[in-house]
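**Q** Sequence below, structure please.
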Amino acid sequence: MAAEVVGEALLSAFLQVVFGKIYSKDVRNIIRRKKLDNTLLENLRIKLLSAEWVLNDAEEKQIKNRDVRKWLANLKEVIYDADNLLDEINTEALRCEIEGESENTSQQVLNFISTPFTAFNRRDVESKIKEILKRLDFILQQKDFLGLKVGVQNKPPRRTPSTSLVEESAVYGRNDDKNAILDLLLSDEVGGNKISVIPIVGMGGIGKTTLAQLIYNSDDVMNHFEIKAWACVSDDFDVFGTTKIIFESITSQTCDITDLNRLQENLKQKLVEKKFLFVLDDVWNEDYIEWDKLKSPFEFGSCGSKIIVTTRSDKVANMVRNVLSYTLKTMSEDDCWLLFVKHAFGNIEPGESITAL
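**A** You can find the predicted model right below:
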């Protein structure tokens, strides 16, 4: 089932590719040139848009609902057929373009690009579009029965909140990244900012959190900053909740304050003239007003204070940063192999046959 769920989760991205082909100039030109019924292509676009409007909700519900999972599988099949048909039309457009550019084009090249659409049959293409529209109609009629809602926003999957703890012996290939960010953290003048916000950006699972954990626990950081705090923010950007986590972390006490203003006033007093390092892990928020509310008490810290923000989103990084973002790259093959061996065999040396691979 996991493979099915992953496959369906990619459908929304694939649908954008199909829209791109529908909107393409080549497809539009060949529709006019071959005198195909343009309303069929427009109806196809509208039907696919209707499917897209409920796709986010369907992709969330498929995990627990077998009927929704089947519905998505049927939708995926018809979208793939529509894509194949658009590819055939594109192939015909390319053939016509090459024939028009050069009458001396070799027959071998023409035969190659014409396969499998050597004879472009207008009625056959229109018939295929009508069949796809009929199937889409049938699929879309089922969305209300399945309780699929329009306009549901896709949220990142929830995961267990991260902590600052890390097993350093199990981390490979990040020394250069660690040292590069440490250089930024230990400099009191980064870009002329009193308090620097350094985003670590990269795709999910690449190691942003692990890198931040390594830095957070380094001896250099412990000796350089008077105050440290770690907060896993995730997709639910809660200004009050994150402020409370930071306050409780630096005071080592439970906080019963329920008013944001009082809480931030108390945090401000703790930060005045203190050099701090905060790590905000897994940030998704793109609302600058919310970000500005969160960081308002941070401004009272001492010059040289730093905030590390880990995120998958360049948009988030550009919103929060006041220095250049640090883009985390994938590890080398050798380091990936060492990591695999560590997880697969622990402290036991793998046999020669495994090492030879």
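**Q** CA only for contacts and neighbour counts going forward, please
**A** Fine.
**Q** top helix in this protein by residue count?
**A** As assigned by DSSP state H, the longest helix anywhere in the chain is helix 66-101.
**Q** ok now whichever helix or strand comes after that one, how far from the chain's centre?
**A** Once the chain leaves helix 66-101, the next helix or strand it forms, by DSSP states H and E, is helix 107-114. Remark: helix 107-114 is offset 40 Å from the chain centroid, using C-alpha atoms, centre = their mean, to the nearest Å.
**Q** ditto for stretch 61-73
**A** 22 Å.
**Q** Sequence B follows; please return its structure for comparison with A:
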Amino acid sequence: MAEVVATMVVRPLLKIVMGKASSYLLDKYKVLKGTEEQHEILMRKLPAILDIITDAEQEAGHREGAAAWLQAIKKVAYQANEVFDEFKYEALRRKAKKEGHYNDLGFSVVKLFPTHNRFIFRNRMGRKLHKIVQAVKVLVAEMNDFGFKHQQQPLVSKQWRQTGHDIFDPKEMIRKSREKDSKEIVDTLVGQANNVDLTVVPIVGIGGLGKTTLAQLVYNESAIQKHFNLLLWVCVSDIFDVDSLAKSIVEAAPPKKDDGEEAAGTKAATASKKTPLDILQNLVSGQRYLLVLDDVWTREVDKWEELKDRLKHGGSGSVVLTTTRDKGVADIFGTVKAYNLVPLDDKFIKEIIETKAFGYFQRKEDIPNALMNMVDEIVKRCVGSPLAAMALSSVLRNKTSK
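**A** So this is what the prediction gives:
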């Protein structure tokens, strides 16, 4: 059973990615502009993989190569999931701006991307999507070498029907489950008020635990909003170019009111003579700020020290909060003990599974006992990952028998 559950996660993950990749928002707000070709290739390759995934899952039980191939598919699916989350967020940001809800929804404060310049966004996301597509192409070639074949999927029973019970908000679940973590991190950040040195607090944890969501919860806490004069958020990911990152941090700052066009022109002319790091230093000087560097991967000490040298000019109590999967990164960046994000408690994982997996049933009594009896074992296999719980519960909702 354990081996079966370990490989079952691949199909729903791929379906989650396909759902996000085909969202009408991406097309409507043109966030895929410049990456259309890569997107089209991906949308052809993923269904081809789904066609044979059942055969691959069955083969994985007695072929090590097939099992390794499924693990590689799962890794790429996780990466693609994060990429299309970024595309979706950008689409929602543009939607909010177009409809005049930009400030109401907090987009003027929380900025999850290095820049909102469309050209830079397009280039950055194009590189990410290209990397995903290249990996998928290799996996499809290997898929053909294995000789996996399509197997007809059984039809879903008519007893499944959507009800109001099937409403699920993963972020709300993480908010409830991470309340203690959020409070501890907020206390740490606010507790640095009299520290004249820059404090760097890393949040460390494996993918799928909700590090970014936790950082968002902390960022939006009223105590944080009141404590810091300046709040900044950028997503770093795989490229840590000091000048580009400095520019992104500056662009993440709330716009300042100018005294007029002449003042604005003078300011722009002055700024053009300065380097991005000079402008960053000027931005933070004397300000008690919170900067979130989300999804940091680099271990390049020299680059970090170069950026940190400018960030140190902030006022007393300034803090950089980072999220990373790499403990080595936390050791390099952190000035205090890293906050190690532990897996979710089983009760929250169970709630995710039961809500998503059985949301189609009108009454709890209608749920087959055989499926209910599997839940505790599924919970254990999720090892505290909310993303894994959502993926596996998506499998269960299509099944009416063990």
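**Q** related to what we said a few turns ago, now do the buried residues in the longest helix of structure 1.
**A** 68-69, 71-73, 75-76, 78-80, 82-83, 85-95, 98 (16 or more other C-alpha atoms under 10 Å).
**Q** what does stretch 246-259 of structure 1 give?
**A** Quick answer for stretch 246-259 of structure 1 (16+ other C-alpha under 10 Å): 246, 247, 248, 249, 250.
**Q** who are the neighbours in contact with the residue nearest to the spatial centre of structure 2?
**A** In structure 2, the centroid-proximal residue (C-alpha atoms, centre = their mean) is residue 82; its distance is 4.9 Å. Counting by C-alpha atoms under 8 Å, 6 or more residues apart in numbering, residue 82 of structure 2 touches no other residue.
**Q** you'd agree residue 252 of structure 2 is up against residue 232?
**A** Yes: look at residue 252 of structure 2 against residue 232 with C-alpha atoms under 8 Å: they come within range, at 5.7 Å.
**Q** need the strands for the stretch 201-350 of structure 2, in chain order.
**A** Assigned by DSSP state E, counting those that start in this stretch, the strands in the stretch 201-350 of structure 2 fall at 230-237, 289-296, 319-324, 339-340.
**Q** Packing partners of the shortest one?
**A** Going back to what we said before, that points to strand 339-340 of structure 2. If you count contacts as 3 or more C-alpha pairs under 8 Å, 6 or more residues apart in numbering; DSSP states H and E, strand 339-340 of structure 2 packs onto strand 199-204.
**Q** whereabouts in structure 1 does the strand it packs on align?
**A** Under TM-score structural alignment, the counterpart of strand 199-204 of structure 2 in structure 1 spans residues 196-201.
**Q** what's next to that stretch, contact-wise?
**A** 190, 208, 304-314, 317, 320-328.
**Q** again, but for stretch 318-334 of structure 1
**A** Identification of contacts with stretch 318-334 of structure 1 by C-alpha under 8 Å, 6+ apart yields 173-174, 177, 181, 190-191, 193, 196-202, 206-208, 286, 288, 291, 317.
**Q** Can I get the buried ones among those residues as something I can paste into ChimeraX?
**A** Burial among the contacts of stretch 318-334 of structure 1 is assessed by 16+ other C-alpha under 10 Å; the matching ChimeraX selection reads:
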select :173,174,177,181,190,196,197,198,199,200,201,202,207,208,286,291,317
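**Q** one step back: quick one: which of the buried residues of stretch 246-259 of structure 1 sit in helices?
**A** 246, 247, 248, 249, 250.
**Q** Now which residue in structure 2 aligns to the last one?
**A** So that's residue 250 of structure 1. Residue 250 of structure 1 maps onto residue 253 in structure 2, by TM-score structural alignment.
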